[in-house]
Structures are given as C-alpha cells and as structure tokens.
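In: My questions concern the predicted model and sequence given below.
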Amino acid sequence: MANVLCRYCRQKQLGFEDFVHCGALDIKDKSTSQSTTHHEYPAENAVDGSVETFSQTDNDGTDSNPWWQLDLGGEFWLGRITVTICRISPCAAYFNGVTVRAGLSENYTENTECTSLVTSPSNGDVLELVCDPPALAQYISMDKDQATPSGGGTILRITEVSVFEYASEECASQSGS
C-alpha cells in the first residue's frame, strides 16, 4: 500500500537528497516486450516472480541489437533495478554488455542510461543496478549494442527483474515508513 501513497506525492522533480527508499514495485502483471523471442522464452518470463524461467531473444543471428522492455504503466522515481542471472552456463555471457535504461519514452534509445555497461557478470548473480540520480520513468529497458564487444553474441537472456522506487520525504511520512 505504501507504493500507492508514494505515487501521489510526486508532483515535481526533487533532488537526490530529497528521496527516501520506498520499496519494490509490483511488476508481475506489467506489460513487457523484447526485440525477438527464442522459442518458449517470452519477455514476461523476466517478471513472473520465478528464477526458474527466463526471457531470451532469438539466437538466429538476425537481431543485431537485442532489447527487452518493461512498461510500468505509470511514472515512478526509480532508484534501483535488480536483475537475476540464471545459475547455469552460459547465462552470464548472454547478459554481458547490457545497458540498462529508464525513462518516459517508449523508444528505449531515447531513455537515460541508468547504469554503465554491465561487464563480467557471473552465473547466479543478482545485480544491483542503481539509478543515481533517481530516474523518472515509465519504461525500463535492457539492450545490447553489438558494436561493443560483450560476449554472448546477439542473445539477451534475463532471468528475473525487480524494480525499486524512491519517493519524497512527504511520501514516506504519509505511508508510515
């Protein structure tokens, strides 16, 4: 319930020091998409709450810039995004070289990079990707630019994503945090 209260407090952009952590967003039934889909690994697998499933773009070599996107269905101040890498090989290679973006545009290339390029993840990692400063966003995306040597080729595999929002001090006091 705190996330709902916090959402209504965000009327203007605030500086980073005015934000407090408000908690994880419920993204399980939010809309997802990806550039291509490999067999039975659709985009929504990355937000289904299970680390036993994953989303994956096609591996036929035709997708030179694979991407995955989540529509939050509204605007939120994002502070942190976590991504779980599956435990089996070659999962880490399929996430190496990824850029995480957050913003208000449905076109992922127009949104701000939330983190620098992800390099050298390991199988089973839970990556804590901090948006500093927090990003006002409706869309979160992850993409691989093949111009950047990354390993994993043209495949993007995502096991599970979690999104954490920030809110102003006023929101925190209203939610009882």
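Out: Nice, thanks for sending it over. Numbering: from 1, shown residues only.

In: C-alpha only now, for contacts and for neighbours.
Out: Will do.

In: so Ala135 is in which element?
Out: Here Ala135 sits within strand 126-144, counting by DSSP states H and E.

In: Tell me the helices and strands packed up against that strand.
Out: strand 67-84, strand 98-103 (3 or more Cα pairs under 8 Å, 6 or more residues apart in numbering; DSSP states H and E).

In: one more time with 10 Å
Out: In terms of contacts (3 or more Cα pairs under 10 Å, 6 or more residues apart in numbering; DSSP states H and E), strand 126-144 is packed against strand 31-34, strand 67-84, strand 98-103, strand 112-113, strand 160-168.

In: ok, residues contacting the very next helix or strand once past that strand?
Out: Taking DSSP H and E as the definition, the helix or strand that follows strand 126-144 towards the C-terminus is strand 157-158. Counting by Cα atoms under 10 Å, 6 or more residues apart in numbering, the neighbours of strand 157-158 from elsewhere in the structure are 38, 41, 43, 45-47, 51, 53-58, 66-68, 83-86, 90-96, 142.

In: related to what we said a few turns ago, compare the helices and strands packed on strand 126-144 and give me the one nearest Asn3.
Out: In terms of Cα to Cα, the element of the helices and strands packed on strand 126-144 nearest to Asn3 is strand 160-168, at 8.1 Å.

In: What residues of that closest one count as buried?
Out: Going by neighbour count (16 or more other Cα atoms under 10 Å), the buried part of strand 160-168 is Glu160, Val161, Ser162, Val163, Phe164, Glu165, Tyr166, Ala167, Ser168.

In: ok, Lys144 - how many residues close by?
Out: Counted with other Cα atoms under 10 Å, the burial measure for Lys144 works out to 27 neighbours.

In: give me every residue that touches it.
Out: The neighbours of Lys144, taking Cα under 10 Å, 6+ apart as the test, are 64-68, 94-100, 117-118, 150, 152-156.

In: can you rerun that using 8 Å?
Out: With contacts taken as Cα atoms under 8 Å, 6 or more residues apart in numbering, Lys144 has the following neighbours: Asn65, Pro66, Trp67, Gly97, Val98, Thr99, Thr154, Leu156.

In: Separate out the buried members of these.
Out: The neighbour-count test (16+ other Cα under 10 Å) applied to the contacts of Lys144 identifies Asn65, Pro66, Trp67, Gly97, Val98, Thr99, Thr154, Leu156 as buried.

In: this is the other structure I want to compare:
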Amino acid sequence: MWMSGLLFVLLGMDFSFQTNPSSSENLALRGQAVQSSLYSNWVAARAIDTSPSTCSCTEVYTSNPWWRLDLLDSYYISRVIITNRRDCCPERLDGAEIHIGNSLENNGNNNSRCAVLYGVAAGQSVSVSCDNMKGRYVNVIIPGRNKILTICEVEVYLPDWKKTFVMMTFLSSVNMTDPAVSNMILNRLKTALTSKGLSNFTLTWTKLPQKVKPEIKLDDDDGKYVYTTQQK
C-alpha cells in the first residue's frame, strides 16, 4: 500500500566536517609564550620564532623552571616537537616534562603529562606523541633544584583528521532549499556538535538540500507504515 500527498518535504543533505586549522600547521606560531624567569635576553618567544639558532632560557640554577605556550584556544594535540640547543650542554634538557591541559593551576604545570625527555642531542629535535590530548596550554618543566631550562624551538600539531562527508535526510514542512534555512541548519548542527565537546571544526555544504518525493509503504509483517524516499 502506497500513500502520497504528505504535507512534509524530505530533503537530502551532504556536509563536510573538517578540523580547522590543518594538521600540517604548527599551532605554536599562533600562540604566546611565557617562562618562569629570564636569563639575559633569551625570552620565551624565542622558542616559537621558527629559528632553532635562537633559544629561550630561564635564570641559571633555579627550582622547577618552566616554559608555557598559550595556544589561545583548546585543541586536540597529536604531537609536540622540541629542539635542543646546539652550542653546548644538551644534557640540561634531560628530565624535561611536557604537560598539556586547560588549567593554569601551578602555572599550568599540574596539567596532564604527555612525555619526559631524555637524551636529546645538541641541535637535535625530538617528536613526541601526545595521543590527541586536549588543551590550551603546553608546558615544558624540569622538576628539581638547580636547573636551567633552555628551549630552541617548540612545535605543536593537530591530529591528521580526515574530511568527513555525511548524507542526512530530513522530514520537514520547511523549505530547506531556502539559503537562510540551509544556513540555519549548519548553525544548529555546529551548536549541537560543540555541546558534545567537539571544537575547531568547519561545517560546509558540498551539496545544497534537494527535494525528494516522500512516500509511505505499509509493512505487511507488522502493519506499521515505513517512510521511503525517491529523488526527484
């Protein structure tokens, strides 16, 4: 049994979901750096200036020296790359801990730990996986007394998310081919995804909503009506 003439309009929809910025972008370049103390003019920002020949450095022989990067937003972080100084004493970086999170408690050093560094040679870079930890702040701290923290470059990267295409079908009496309505749909989807904890993504139409012919078929097995659609 087929029924037609419903007041509802069914539309199909494709939209793309992709993280923004891209996974190839070094997020550290968007951020702001500070550190626990300062040696000479080796300011914290030198560790994010893309030049491994300039470095940040804390005062000599202090307790628990730290360096912190504020990404200005919370991201899922895939990996962090640290570059050691090239001129001398690379062992000073041994025991340095990388922490990631959204808290500024204890200057951000109480956030979850991603990794501990050992054996990074002079002038070399080490890439550590942080398993998509989420946070706004990336801290590097060396626990203990009489420590010096020197960092020549910090890079932060997102996971390599893939673009996702989703097709959805709506049952509605509203004309979703209207641009104002289609934009409203994207805004509501974004709000719903954000409420579930997702962030840093972009929703775009790959194909605007299309009308399809709605029909209902009676399921002979249980006597229930089942919606079916047919593209115009």
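Out: Arrived safely, thanks for sending. Just so it is clear, the model here is predicted, and its values are computed rather than measured.

In: thinking again about what came up before, tell me which of the helices and strands packed on strand 126-144 of the first structure sits nearest to Phe19 of the first structure.
Out: Taking Cα to Cα as the measure, those were each checked against Phe19 of the first structure, and strand 160-168 came out nearest at 4.7 Å.

In: Check which helices and strands the helix or strand following the closest one is in contact with.
Out: Downstream of strand 160-168 of the first structure, the next assigned helix or strand under DSSP H and E is helix 169-175. Under the contact criterion of 3+ Cα pairs under 8 Å, 6+ apart, helix 169-175 of the first structure touches helix 2-9, strand 19-24.

In: and helix 169-175 of the first structure, how far from the chain's centre?
Out: With Cα atoms, centre = their mean, to the nearest Å as the basis, helix 169-175 of the first structure stands 25 Å off its chain's centre.

In: now do stretch 84-96 of the first structure
Out: Using Cα atoms, centre = their mean, the distance from the centre of stretch 84-96 of the first structure to the centre of the chain it belongs to is 16 Å.

In: Tell me the buried residues in it?
Out: Within stretch 84-96 of the first structure, the residues scored as buried using 16+ other Cα under 10 Å are Thr84, Ile85, Cys86, Cys91, Ala92, Ala93, Tyr94, Phe95, Asn96.

In: just those now: which is nearest Val130 of the first structure?
Out: Using Cα to Cα as the measure, the one of these that approaches Val130 of the first structure most closely is Thr84, at 14.4 Å.

In: just checking, that closest one touches Leu127?
Out: Yes. Here Thr84 of the first structure reaches Leu127: they are 6.3 Å apart, a contact under Cα atoms under 8 Å.

In: returning to that earlier point: quick one: which of the buried residues of stretch 84-96 of the first structure sit in strands?
Out: Secondary structure from DSSP state E places Thr84 of the buried residues of stretch 84-96 of the first structure in strands.

In: any chance of the buried residues of stretch 84-96 of the first structure in CSV, plus distance to Asp132 of the first structure?
Out: What follows is those, written out as CSV (distance: Cα to Cα, whole Å):
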residue, distance to Asp132 of the first structure
Thr84, 20
Ile85, 22
Cys86, 26
Cys91, 27
Ala92, 24
Ala93, 26
Tyr94, 25
Phe95, 21
Asn96, 21
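
In: circling back to that earlier point, out of the helices and strands packed on strand 126-144 of the first structure, which comes closest to Gln138 of the first structure?
Out: Across those (criterion: Cα to Cα), the nearest stretch is strand 67-84, sitting at 4.7 Å.

In: Just give me the mean distance for the closest one relative to the second structure.
Out: With both structures laid over each other, strand 67-84 of the first structure and its partner residues in the second structure are 0.4 Å apart on average (mean Cα distance after the TM-score superposition for the first structure).

In: So which elements touch that strand?
Out: Helices and strands in packing contact with strand 67-84 of the first structure are listed as strand 31-34, strand 126-144, strand 160-168; criterion 3+ Cα pairs under 8 Å, 6+ apart.

In: out of these, which comes closest to Glu106 of the first structure?
Out: Judged by Cα to Cα, the one of those that comes nearest to Glu106 of the first structure is strand 126-144, at 6.5 Å.

In: Could you tell me the angle between the closest one and strand 98-103?
Out: Relative orientation of strand 126-144 of the first structure versus strand 98-103 (axes from the mean of the first three to the mean of the last three Cα atoms, to 10 degrees): 90 degrees.

In: distance between strand 126-144 of the first structure and the chain's centre?
Out: Between the centre of strand 126-144 of the first structure and the centre of its host chain there is 5 Å, according to Cα atoms, centre = their mean.

In: Quick check: buried residues in it?
Out: With the criterion 16+ other Cα under 10 Å, strand 126-144 of the first structure contains buried residues 126, 129-131, 134-144.

In: Surely Leu117 of the first structure is in contact with Arg101?
Out: No. Under the contact definition of Cα under 8 Å, Leu117 of the first structure does not touch Arg101, with a separation of 10.4 Å.

In: For these two, indicate the residue with more neighbours.
Out: Arg101 (24 against 17).

In: if I line the two up, what does the more buried one land on in the second structure?
Out: Alignment note (TM-score structural alignment): Arg101 of the first structure maps to His99 of the second structure.

In: list the contacts for its match?
Out: Applying Cα under 8 Å, 6+ apart, we find His99 of the second structure in contact with Gly108, Asn109, Asn110, Asn111, Ser112, Arg113, Cys114, Ala115, Tyr137, Val138, Asn139, Val140.
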